[in-house]
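J.: build the 3D model from these lines:
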Amino acid sequence: MKNKWLQITLSVLSLGLAVLLVVYLPQIVRTLTGKPVSWAEIGRVFGTLSGGEIALMAALWLLSLLAYTFVLTNSLPGLNNLQGLTLNAAGSAVSNLLPFGGAVGVAVSFAMTRGWGFANRSIVVMALVSGIWNTLFRFILPAVGIVALLIAGKAATPQIAGAGWTGAISILVLCTIVAVALYWDRAATVLGRALDGIARLLRLKIHASEAFHKLRADTAGVVRSRWPGLSLGMVFFLGFQWSIMAVCLHATGAWPGLAQSIAVFALSRVLTSVLLTPSGAGIMEGGVVLLLTEGFGVGVAPATASALLFGFWTYTIEIPFGGLALGAWALLRRRNGRNADAEPPSAISKATR
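T.: Predicted coordinates:
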């Protein structure tokens, strides 16, 4: 009970903090940037949105959800796209409501996939593989943002440009090494030894290579045969999410340029990892506004409106949508259970022959 009440308390506090961060976002923006903005100004920006722009955002949001289903269907052979969509929506809703909600989302996914008849082993592999691919692409995104700015010539000095190239290439090389090691035996052995060396250097009492080889053994079959589908699913998912941000920036008059929009998008996805609030809600918006205004010279009202609008399409709307998906799954499961109970024994015996 103590743990249960602690979890409930932390969840309420975390959600409350997220709400406060959004409600007081104008004051936070003023503190961060020194530029005043009010909800009235933000509301006037929202008032300029057209029905076509809102419809386009909604279409891109639905396409992003559909794209991610391919990550799930490639992680769990036999899962169809409708099931993947339901799984993604329900898991996202739980994750967006709770701090450290990813663990609860996995539990929800486990229950749903078990209800569809999948084995425990396959479900665990799905959770591992989809988690690995999400983590890899979350690391890659900052490098992509840095490279976009460097190619566009947005670095302030040659020294900053050099540091940017070094950092971006280092991140991409690291992600490539991990991805190759998951696929290739010899690379896995080398990476395992390197991990052990790092653990010894840091005086950590863990067997890093043993943990890595166990992870690899658990996921090797799916990774080797389905990595193209997993990767394309993540690329299209993130591509559609960036498209949502691009439309939000254009619609609010906050468009800073192509390279800058990629950098802002990369920052927004990194900030969703901040566990202080569910999915970094409130924190993501503040970071986006700060980069747009201080980094790229966008007006504070359009920047704040675009951050809030993007947060709505990538966080807020997923909660009721996921709730509907979870409710529909529960109702169908209950109805199927009642039908099975009501079926006479003779019919059951005939069906099994």
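
J.: for the rest of this, base every contact and every neighbour count on C-alpha atoms.
T.: Noted.

J.: who touches the helix or strand where residue 330 lies?
T.: Take DSSP states H and E as the rule and residue 330 turns out to sit in helix 318-342. Residues from elsewhere that reach helix 318-342 (C-alpha atoms under 8 Å, 6 or more residues apart in numbering): 86, 88, 89, 90, 91, 92, 93, 94, 96, 97, 112, 115.

J.: would you reformat the residues you listed as JSON lines and include neighbour count, distance to residue 123 and secondary structure?
T.: Listed next are the contacts of helix 318-342 as JSON lines, based on neighbours: other C-alpha atoms under 10 Å; distance: C-alpha to C-alpha, whole Å; DSSP: H, G, I helix; E, B strand; the rest coil:
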{"residue": "86", "neighbour count": "23", "distance to residue 123": "15", "secondary structure": "helix"}
{"residue": "88", "neighbour count": "22", "distance to residue 123": "14", "secondary structure": "helix"}
{"residue": "89", "neighbour count": "24", "distance to residue 123": "17", "secondary structure": "helix"}
{"residue": "90", "neighbour count": "26", "distance to residue 123": "16", "secondary structure": "helix"}
{"residue": "91", "neighbour count": "28", "distance to residue 123": "14", "secondary structure": "helix"}
{"residue": "92", "neighbour count": "23", "distance to residue 123": "17", "secondary structure": "helix"}
{"residue": "93", "neighbour count": "24", "distance to residue 123": "19", "secondary structure": "helix"}
{"residue": "94", "neighbour count": "25", "distance to residue 123": "18", "secondary structure": "helix"}
{"residue": "96", "neighbour count": "25", "distance to residue 123": "22", "secondary structure": "helix"}
{"residue": "97", "neighbour count": "21", "distance to residue 123": "23", "secondary structure": "helix"}
{"residue": "112", "neighbour count": "22", "distance to residue 123": "10", "secondary structure": "helix"}
{"residue": "115", "neighbour count": "13", "distance to residue 123": "11", "secondary structure": "helix"}
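
J.: and this one, please, so the two structures can be compared:
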Amino acid sequence: MTAVAPQAPPTRPPRGKPLWRRVVPPLLSLVLVAAVFFWFLPQFTSLSDVWSAVAAMTWAELALLGIATLWNLATYQFVMVVTMPGLRLREATVSTLTTTAVSNTVIGGAAISLGLTYGMNSSWGFSRSRTSVMLLLSGLWNNFAKLALPVLALSLLALTSTPTTGRLLAGLAGLAGLVAAVVLLGLLLRSRESAARIGRGAGRVASAVLRPLGRPPVHGWDLATTKFRDRTALLLRARWHWLTLATVVSQLSLFLVLVVALRAVGVTAAQVGVVEALAVFAFARLLTAVPFTPGGLGVIELALITGLSAAGGDRALVAAAVLVFRALTYVLPIPLGLGTYVFWRQNRSWRREPNTAPRTELVPETV
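T.: Purely as a prediction, here's the structure:
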């Protein structure tokens, strides 16, 4: 009689997120957006007042708004081209517009945008590693800019007006965060050993935070930071200044659209100066570091309208300017992104075989 080997008990399928964790965040986002647009905004203006402000613009003001908007749409491509050697500007434009449209319309769209970026770059012959380097560096510099803008704005305010205790504390906190981030990056890039030490230290901190939540400790962070260092050190040493310039231009180009919108609807420099507007814009951008809603919808409007009104702007005109600004920088990329997505799906002339994109001296063979 043949012995039958005991069968292993069936493995349980991996548990997905509980239903409440999938439902509650989108629901809270919808509640926040509804509260801003249906309760908060009507206290400042009405759609008829917004339309009246837009209709009162001259052709010169509309043309200036259009030029500022087009320039803003073009600037983030510079960051992608700098961080992805071999990527053409036309490809960066298609990728940026498409992923922006997804991020602006889908709750949790950031993850979908990442997948789209990998898919598009792969269709143009770029490896996943090269795309990862691009996303890591562009995201890192974008966060540096979000930390640096409030510091810059508060410094300018201190030079042009009497600084308050709150402003000084906020500026010092932002400066400390920025310096700490830059120092940490410098240590991480200095050597593989220092990168591994930073990874192990960050892993211990993350494990300590997760322990009270009943989560297991994290592993492999030293390998992850070492890999990041190996992939980015060469590119950063050669292009950090161009990456910094491209990021600054991108951030200030977005701010330019806001300033032009304010002036076009009648908010004068005597009511809200450029430095005051920059301070409000900087802190509104800082709020988007936490993705409460797609594209910061509702959050940005709330922060800009309250901040610019508190700075001295007419409430109705400020609300009109902010809605015009968001229409040009949040709404407009959505149909454009839909068009670029259809173009990418249909166009085959730009396609390359996997991992056949042109290499440069900044792209090691292992990347």
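
J.: picking that back up, if you count neighbours, what's buried in the helix holding residue 330 of structure 1?
T.: 318, 319, 321, 322, 323, 324, 325, 326, 329 (16 or more other C-alpha atoms under 10 Å).

J.: going by distance to residue 267 of structure 1, which of the contacts of helix 318-342 of structure 1 wins?
T.: residue 96 (18.2 Å; C-alpha to C-alpha).

J.: aligned to the closest one, what sits in structure 2?
T.: Correspondence of residue 96 of structure 1 to structure 2, assessed by TM-score structural alignment: residue 104.

J.: contacting residues around that match?
T.: Here residue 104 of structure 2 is in contact with 294, 295, 296, 297, 330, 331, 334 (C-alpha under 8 Å, 6+ apart).

J.: got the contact list for the first one?
T.: Taking C-alpha under 8 Å, 6+ apart as the contact definition, residue 294 of structure 2 lies against 103, 104, 105, 106, 107, 108, 109.

J.: list the contacts for residue 87 of structure 2?
T.: Applying C-alpha under 8 Å, 6+ apart, the residues contacting residue 87 of structure 2 are 80, 81.

J.: quick one: map it onto structure 1.
T.: Using TM-score structural alignment, residue 87 of structure 2 lines up with residue 79 in structure 1.

J.: spell out which helix or strand contains its match, please.
T.: Assigned by DSSP H and E, residue 79 of structure 1 falls within no helix or strand.

J.: what's stretch 158-167 of structure 1 in contact with?
T.: 143, 146, 147, 150, 155.

J.: do the same with stretch 128-136 of structure 1
T.: 71, 72, 75, 175, 219, 222, 223, 230, 231, 234.

J.: now for the residues you listed: which two are most distant?
T.: 72 and 175 (20.6 Å).

J.: quick one: which of those two has more around it?
T.: Between residue 72 of structure 1 and residue 175, counting by other C-alpha atoms under 10 Å, residue 72 is the more crowded of the two (25 against 17).

J.: so where does that one fall, helix or strand?
T.: Per DSSP H and E: helix 51-75 holds residue 72 of structure 1.

J.: contacts made by that helix with the rest, please.
T.: 79-82, 84-85, 88-89, 125-127, 129-130, 222, 226, 229-231, 233-234, 236-241, 243-244, 247-248, 251, 313-314.

J.: mind redoing it with 6 Å?
T.: 79, 81, 84, 85, 126, 129, 230, 233, 236, 237, 240, 244 (C-alpha atoms under 6 Å, 6 or more residues apart in numbering).

J.: on that earlier part again, make a markdown table out of the contacts of residue 104 of structure 2 and add distance to residue 55 of structure 2 and secondary structure.
T.: Shown next, in a markdown table, are the contacts of residue 104 of structure 2 (distance: C-alpha to C-alpha, whole Å; DSSP: H, G, I helix; E, B strand; the rest coil):
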| residue | distance to residue 55 of structure 2 | secondary structure |
| --- | --- | --- |
| 294 | 29 | helix |
| 295 | 27 | helix |
| 296 | 27 | helix |
| 297 | 24 | coil |
| 330 | 20 | helix |
| 331 | 19 | helix |
| 334 | 23 | helix |
